[in-house]
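**Student:** Could you work out the structure for the sequence below:
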Amino acid sequence: MQIVKMLNLERQYASLRPEIDAAIGQVLARQNFILGDEVATLEQEIAMYCRTGYGVGVASGTDALLLSLKAAGVGPGDEVIVPAFTFVATADTVSLLGATPVFADIDPASYTMDVTTLEALVTPATKAIIAVHLYGQAADIFPIATLAKKYGLALLGDTAQALGATYAGEPVCSYGDFGCLSFFPSKNLGAYGDGGMIVTASAEVASSLKMLRAHGSRKKYRSETLGWNSRLDEIQAAILRVKLPYLDQWNRARREHAVRYSDALGQLDEVVLPIVAPRCSHVFHQYTIRVPERDRVQAALKELGVESAVHYPIPLHLQPMYRSLGYQQGSLPEAEKAAREVLSLPIYPDLEESEVNRVVRAVKQALLSTSARSRVALSGVA
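**Tutor:** Below is the predicted model:
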């Protein structure tokens, strides 16, 4: 049985192989691998794409968050408000600087921060807010930015999954003091290894970030502050420069697949579909539905030859490493409910229509079989 993969990067490489191989070959011929022309040009191209003034290439999306927090002055004794439902890097970068993440619940429809709860989380120790644009869906950034301005807080956009998404017609990564990007291979714009970038409108901030990514040095062998070795390398930058002109086309293909899924699955009472929030565009890094008995449905899909994924099974406030912060089951109910129900289906630009149709059939069959098993179990109890 042929498997419908969650992600198939081989197809993308096959379509771009001559361009990719040529770009890598040029870097190898020049033998300049660290902070060369490819990185500098990509920084300009990404900044232009995001409509910001500056881009700073770093080693990963996690480092983009870490260096941005450091540049914002976050340190021991500070608090940073983050959503409870996202990848762990959003919070552990706060902790690595000696600060404390303060977890916000999510809006159950968009999976992004519930803006109505944020102001109550602000304390005299609050230093920053990280707004995560999850699954490719922009967070409701206007009220978040307004709150940040009111209290003098730094605003970071975790745009790892949402490059190309917009809010009120503007690139979502242009909002806030720092836009943090990831080029992890599975991302809408993915490298062939780790990589990341920070975009900002401030020349001063960009200069500070470049110092932080190079051991705290503006001049070689002269370190002004504690920093990191966090540099996007030339080969990854060359690959990304080949891919960037295709990004909008790929995002359109993702949206088209999402429409097909929603049209076919929208008639099922058991399935909660992803939404496109008001004033936003969605780039569908993930197409994530909600279903009852999620784990059983996922197991049934696997039996039918369809891969799926759970993003994310444990909300951050219930992660073992944050037990000392005192959150309990029920503290943030929407994040906890989402963690029990979400299921991401295959969605990538090279997904074929026949595969979309096969996924739809498998979801319907998985729901039927799961429902039947539940009825049998209930009758056995009775």
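**Student:** only C-alpha atoms for contact and neighbour calcs from this point on.
**Tutor:** Fine.
**Student:** which ones are touching the residue nearest to L316 when sequence neighbours are not counted?
**Tutor:** Excluding the flanking residues, the one nearest L316 by CA to CA, 6 or more residues apart in numbering is A84, at 5.0 Å. Residues in contact with A84 (CA atoms under 8 Å, 6 or more residues apart in numbering) are 103-106, 315-317, 332, 335.
**Student:** which residues of the chain fall in helices?
**Tutor:** Per DSSP state H, the chain carries helices over the ranges 9-30, 37-50, 61-71, 89-96, 141-151, 203-212, 234-243, 247-265, 294-303, 333-341, 353-381.
**Student:** of all those helices, which lies closest to G176?
**Tutor:** Closest approach to G176 among the helices of the chain is made by helix 141-151 (6.8 Å; CA to CA).
**Student:** by contact count, what packs against that closest one?
**Tutor:** strand 126-132, strand 154-158 (3 or more CA pairs under 8 Å, 6 or more residues apart in numbering; DSSP states H and E).
**Student:** Now the last one: buried residues?
**Tutor:** Taking 16 or more other CA atoms under 10 Å as the basis for neighbour counts, the residues of strand 154-158 that come out buried are 154-158.
**Student:** got a list of contacts for that strand?
**Tutor:** Defining contact as CA under 8 Å, 6+ apart, one finds that strand 154-158 is touched by 65, 68-69, 72, 90, 127-133, 145, 148, 172-173, 175-181.
**Student:** compare with the first, here's sequence two:
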Amino acid sequence: MTTRVWDYLPEYEKERVDIIDAVETVFESGQLVLGASVSSFESEFAGYHGGGHCTGVDNGTNAVKLGLEALGVGPGDEVITVSNTAAPTVVAIVGAGATPVFVDVQEDDYLMDTDLVAAAITPRTKALLPVHLYGQCVDMAPLRRLAGEHGLSILEDCAQSHGARHHGQLAGTMGDAAAFSFYPTKVLGAYGDGGAVLTRDENIDRALRRLRYYGMETVYYVTALPGHNSRLDEVQAEILRRKLRRLDEYIAGRNEIAERYAEGLADLTGPGGLVLPSVRPENDHVYYVYVVRHPRRDDIIERLQRYDIALNISYRWPVHTMTGFAHLGYATGSLPVTERLADEIFSLPMYPSLPRARQDQVIEALHEVLGSL
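**Tutor:** The predicted structure follows:
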């Protein structure tokens, strides 16, 4: 049997009764759209983050897009972010009518190099969009300082960092607003698509609620455009309510697996060897994915297939190298660290219900494969 990078079936087997009850709760409620489950989840998710406002939306991409629009970002504006991210981050920027501007990432933790942001700011810059990638937070203090100096907004991309902390502060509580994805693979994942935007600003929240509902504040009356049909589904919201109560348990499980990987693979590190994740001392990592590096990445992945172990590459193609974004004008070599990482990084299987025997299989197979290179 193949060891997958992610698999929801073991978790579903354990939580099936609660998940089925969540579905029946919605079906028996008499309201299938923007009902009690969505409003309750919004309140509880905001509460998990210490208060403020939460607006549930249909997916993480629209969480970024609507978050930008609620912050006043639109045509003619620039948004500074990274190319080492999932393409939806950048698709959302373009969808809001803005132009993405990329800065490189750091070699050790793969996160935005905040030392490069100041030089990327122009009179057209409207927002900074740090991506808390792989389960670890970007250093936010320099970004908040720059935002204050230049009158910029900050939208945190928290799609991969539910429950992560930076200096003890939760991801999603350090900017003007924060976008979350609840795609099934996420640390807090639904059984389909879903997303949300957090903010402590009541005016931003009001704009978000209008944006997700056609531009309406009351039924059938559009008060302002743009407007979208981007509502979080009631069934997914109720499932997320149940799973939110177990979020800290999921995070603990991921950290336990990460510790076993770190211990079991330590002897494969060193010059020219496997590079394990680097965690900054001020960060609490939630390990959405467990990303390692090796200069012979492709050979390793090919050989591991013989062991029925499936790996993932997050991400093989930096966004600025994709043909869909060629119009942005980034030449090969313009983001050297990002491009080098794309040739070396890969993700090991990581989800809380990953059996210990499968973890051992991954560790043993990597020893055999790297020993044969």
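**Student:** hmm, back to that, how about CSV for the helices and strands packed on helix 141-151 of the first structure, with distance to I289 of the first structure added?
**Tutor:** Formatted as CSV, those follow (distance: least, CA to CA, whole Å):
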stretch, distance to I289 of the first structure
strand 126-132, 18
strand 154-158, 22
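**Student:** Can you check which of the ones you listed gets nearest to Y49 of the first structure?
**Tutor:** strand 154-158 (15.7 Å).
**Student:** And the closest one, how far out from the chain middle?
**Tutor:** Averaging C-alpha positions (CA atoms, centre = their mean, to the nearest Å) puts strand 154-158 of the first structure 13 Å from its chain's average.
**Student:** can you pull the contacts of the counterpart of P274 of the first structure in the second structure?
**Tutor:** Counting by TM-score structural alignment, P274 of the first structure corresponds to P277 in the second structure. Contacts for P277 of the second structure (CA under 8 Å, 6+ apart) come out as 108-109, 290-292.
**Student:** ditto for F178 of the first structure
**Tutor:** F178 of the first structure makes contact with 68, 155-157, 198-200, according to CA under 8 Å, 6+ apart.
**Student:** Same question for L318 of the first structure.
**Tutor:** Listed by CA under 8 Å, 6+ apart, the contact set of L318 of the first structure reads 327-329.
**Student:** Need those residues in TSV (columns: distance to M48 of the first structure and neighbour count).
**Tutor:** Shown next, in TSV, are these (distance: CA to CA, whole Å; neighbours: other CA atoms under 10 Å):
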residue	distance to M48 of the first structure	neighbour count
Y327	41	15
Q328	44	10
Q329	44	9
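**Student:** So T100 of the first structure versus K5 of the first structure, what's the distance?
**Tutor:** Separation of T100 of the first structure from K5 of the first structure (CA to CA, to the nearest Å): 38 Å.
**Student:** more crowded one of those two?
**Tutor:** Neighbour totals were compared for T100 of the first structure and K5, and T100 leads with 25 against 17 (other CA atoms under 10 Å).
**Student:** In contact with the more buried one, which residues are there?
**Tutor:** Counting by CA under 8 Å, 6+ apart, T100 of the first structure makes contact with 76-80, 94.
**Student:** Equivalent analysis for F41 of the second structure, please.
**Tutor:** Listed by CA under 8 Å, 6+ apart, the contact partners of F41 of the second structure are 237-238, 240-241.
**Student:** Just the buried residues from those residues, in PyMOL please.
**Tutor:** Entered in PyMOL, the line below selects the buried ones among the contacts of F41 of the second structure, by 16+ other CA under 10 Å:
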select buried, resi 237+238+240+241
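**Student:** V286 of the second structure: which of the contacts of F41 of the second structure is nearest?
**Tutor:** Nearest to V286 of the second structure among the contacts of F41 of the second structure, counting by CA to CA, is L240 at 17.8 Å.
**Student:** That closest one and A46 of the second structure: what is the separation?
**Tutor:** Separation of L240 of the second structure from A46 of the second structure (CA to CA): 13 Å.
**Student:** Likewise for E149 of the second structure?
**Tutor:** Counting by CA to CA, the gap from E149 of the second structure to A46 of the second structure is 28 Å.
**Student:** neighbour count winner among those two?
**Tutor:** Counted by other CA under 10 Å, E149 of the second structure and A46 do not tie: A46 has more neighbours, with 21 against 9.
**Student:** circling back: looking at the contacts of P277 of the second structure, which one is closest to G163 of the second structure?
**Tutor:** Distances from G163 of the second structure to the contacts of P277 of the second structure, taken as CA to CA, are shortest for Y290 (16.0 Å).
**Student:** list the contacts for the closest one?
**Tutor:** 134, 258, 277, 347-350.
**Student:** which non-adjacent residue is nearest the residue positioned nearest the centre of the first structure?
**Tutor:** Central residue check for the first structure by CA atoms, centre = their mean: the C-alpha nearest the mean position is that of Q161, 2.9 Å away. Closest residue to Q161 of the first structure apart from its sequence neighbours, by CA to CA, 6+ apart: G136 at 5.1 Å.
**Student:** K5 of the first structure now?
**Tutor:** Nearest residue to K5 of the first structure, sequence neighbours excluded (CA to CA, 6+ apart): E307, at 5.4 Å.
**Student:** Distance check, the equivalent of that neighbour over in the second structure against L341 of the second structure.
**Tutor:** Applying TM-score structural alignment, one finds that E307 of the first structure aligns to A310 in the second structure. Computed as CA to CA, the A310 of the second structure to L341 of the second structure distance reads 20 Å.
**Student:** Looking at those two, which is more packed in?
**Tutor:** Counting neighbours by other CA under 10 Å for A310 of the second structure and for L341 shows that L341 has the greater number, 24 against 19.
**Student:** Could you identify the residue of the first structure that aligns with the more buried one?
**Tutor:** Here L341 of the second structure is matched to A338 in the first structure, going by TM-score structural alignment.
**Student:** quick one, what contacts its match?
**Tutor:** Per CA under 8 Å, 6+ apart, neighbours of A338 of the first structure: 108, 111, 290.
**Student:** Top of the residues you listed by number of neighbours, please.
**Tutor:** Neighbour-wise, the contacts of A338 of the first structure (other CA under 10 Å) top out at Y111, 25 neighbours.
**Student:** Quick check, it in contact with V132.
**Tutor:** No - the criterion here is CA atoms under 8 Å, and Y111 of the first structure misses it with V132 at 9.3 Å.
**Student:** on that earlier part again, any chance of the contacts of P277 of the second structure in JSON lines with distance to G52 of the second structure as columns?
**Tutor:** Shown next, in JSON lines, are the contacts of P277 of the second structure (distance: CA to CA, whole Å):
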{"residue": "D108", "distance to G52 of the second structure": "33"}
{"residue": "D109", "distance to G52 of the second structure": "30"}
{"residue": "Y290", "distance to G52 of the second structure": "31"}
{"residue": "V291", "distance to G52 of the second structure": "32"}
{"residue": "V292", "distance to G52 of the second structure": "36"}
